[in-house]
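Novice: sequence unknown, structure follows:
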């Protein structure tokens, strides 16, 4: 099913948005669109919505796949992601939503044997309406063979170099916010001279339950501060990872950085195994009380 605009989608998709969880994929370029959509289908999302420019092609088997919807949408305008997400939040109260970009792949504990619906059912039982996700940068090992820095067969990640800082509350005394942290690491940390300070964090609230009045802000946090917490007050909760080529793509396409980066590999690079066990072992997500 294809919609000609965001407004068309919102006005005509009441039945579609009643089936969750729903993945919202923001397509910025033509790289790995189909693999991104298929990956999230296989995780068990009932509906996968691709927001993408009308000029982009989509493989027929994916376009005609049950549960995959296409919305013609311009991702170049400012605030494109949050505008689309906030429109869906208004249209689908009570539904669990997920948002990411193309060439990004969600992993959560035990995702090889458990669906995203099972994950969110458990999270809901723990009285949580949002889940913290870490963006784990992926990059090709050989930029000569993969000049756009994307290679599914030879993807690498950083196995260390991640850290967290207290998130200030913005008052004159800058007290830390309760159960909120800013997380850093990966390519945005190693090549921070090429990344604006406001874009260096690697934490997102990518899985969340829509409710009236909720809004996503431009830093992937929400207007309800409880949504931005990493855990409830009484114990640790599940966290997930978004394994993403997005930063590597940007660093190799930006004129200010592409010529100064010959390789993303360093002594703490490791081949990405495309398995949740590796991410759990590296501490890049936690199972909480879910065993």
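Specialist: Here it is on my side, so go on. Predicted model only: the values in this text are computed from it and were never measured.

Novice: Going by C-alpha atoms from here, please, whenever you check contacts or count neighbours.
Specialist: Fine.

Novice: What segments of the stretch 51-200 of the chain are strands?
Specialist: If DSSP state E, counting those that start in this stretch is used as the criterion, the strands of the stretch 51-200 of the chain fall at 68-72, 96-101, 104-107, 130-137, 139-140, 155-158, 163-168, 176-184.

Novice: These into CSV, with extra columns for distance to residue 210 and mean neighbour count?
Specialist: Below are the strands of the stretch 51-200 of the chain laid out as CSV (distance: least, C-alpha to C-alpha, whole Å; neighbours: other C-alpha atoms under 10 Å):
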stretch, distance to residue 210, mean neighbour count
strand 68-72, 19, 21
strand 96-101, 6, 22
strand 104-107, 19, 24
strand 130-137, 9, 25
strand 139-140, 32, 28
strand 155-158, 32, 24
strand 163-168, 24, 14
strand 176-184, 20, 17
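
Novice: one more structure, for comparison:
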């Protein structure tokens, strides 16, 4: 289904939107759009929404699978506005959002669906899930100048850390069960990344409810949604394997000429399997075995 704008979509939303889980893919450029959409359809989302420029083409095999909305996701505030609007139209449904050339992985995703994972997460009385944005990058920038290659994708196997998240309203006292996570390309090339954009944590999976608002730092207005676990034990976390930072660093004139390779001694080929991410500690199964 093709919608001419977001208002058109919200006027006559598909039935699957209210049932969920829903994947919202914001398309910023024409890189790996189809593979991103196919990946999330394969993960088991009941409704896959592509918010993308009208000038971009969608392959024929995705026409009947994806709900396409003509939308500019590159302007400030447009992502938050769309997420909040779509979530408001389906209270109670599980939602997920990402960008093109980003791929969701969760524990045992090769044999289990995202719906099964979220059903278990709901039973643990959790309404949101922490995801880490794990940077992917091509190993040879001369061969792949946009830093994107699915076949030659690499990631950092170490260099990740967390700091206490300060509560400005309480004299910078640490927030309960909230941390700011760092690592990957945003850490290694931090001189080219604004301070406010260096975190790699994102609450990408959440249950919609009235009044809930996504903020521009990938956190929500309900502070419990921003916690990494419940008070009594660890919960499931997931990972979004993303070429987005690598693309930006090579596209930006201020950084592209300073970066000749993203590889370093802690680079490893990405295996496109949840086991690798679990072994590296980039997500955890919690009590889900």
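Specialist: Nice, I can see it. Note that the structure is predicted; figures quoted are calculated from it, not measured.

Novice: out of the strands of the stretch 51-200 of structure 1, nearest to residue 239 of structure 1?
Specialist: strand 130-137 (5.4 Å; C-alpha to C-alpha).

Novice: average gap between that closest one and structure 2?
Specialist: In the superposition against structure 2, strand 130-137 of structure 1 averages 0.1 Å from its aligned positions (mean C-alpha distance after the TM-score superposition for structure 1).

Novice: Please tell me which residues of structure 2 that strand aligns onto.
Specialist: Taken onto structure 2 by TM-score structural alignment, strand 130-137 of structure 1 occupies residues 128-135 there.

Novice: can you tell which of the strands of the stretch 51-200 of structure 1 is closest to residue 206 of structure 1?
Specialist: Closest among these, once you apply C-alpha to C-alpha, is strand 96-101, at 5.3 Å.

Novice: That closest one to strand 130-137, inter-axis angle?
Specialist: 20 degrees (axes from the mean of the first three to the mean of the last three C-alpha atoms, to 10 degrees).

Novice: now the helices for the stretch 101-250 of structure 1?
Specialist: Taking DSSP state H, counting those that start in this stretch, the helices of the stretch 101-250 of structure 1 run over residues 116-125, 187-190, 246-253.

Novice: Distance from the second one to the middle of the chain?
Specialist: Mean C-alpha position of helix 187-190 of structure 1 versus that of the full chain (C-alpha atoms, centre = their mean, to the nearest Å) differs by 17 Å.

Novice: average distance between that helix and structure 2?
Specialist: Mean deviation for helix 187-190 of structure 1: 0.1 Å (mean C-alpha distance after the TM-score superposition for structure 1).

Novice: Please apply the same query to the longest one.
Specialist: After superposition onto structure 2, helix 116-125 of structure 1 sits on average 0.2 Å from its aligned residues (mean C-alpha distance after the TM-score superposition for structure 1).

Novice: So which bits of that helix are buried?
Specialist: Within helix 116-125 of structure 1, the residues scored as buried using 16 or more other C-alpha atoms under 10 Å are 116-117, 119-120, 123.

Novice: Report how many residues lie close to residue 91 of structure 2.
Specialist: 18 (other C-alpha atoms under 10 Å).

Novice: Excluding chain neighbours, what is closest to residue 207 of structure 1?
Specialist: Nearest residue to residue 207 of structure 1, sequence neighbours excluded (C-alpha to C-alpha, 6 or more residues apart in numbering): residue 98, at 4.6 Å.

Novice: what do we get in structure 2 for that neighbour?
Specialist: So, by TM-score structural alignment, residue 98 of structure 1 is matched to residue 96.
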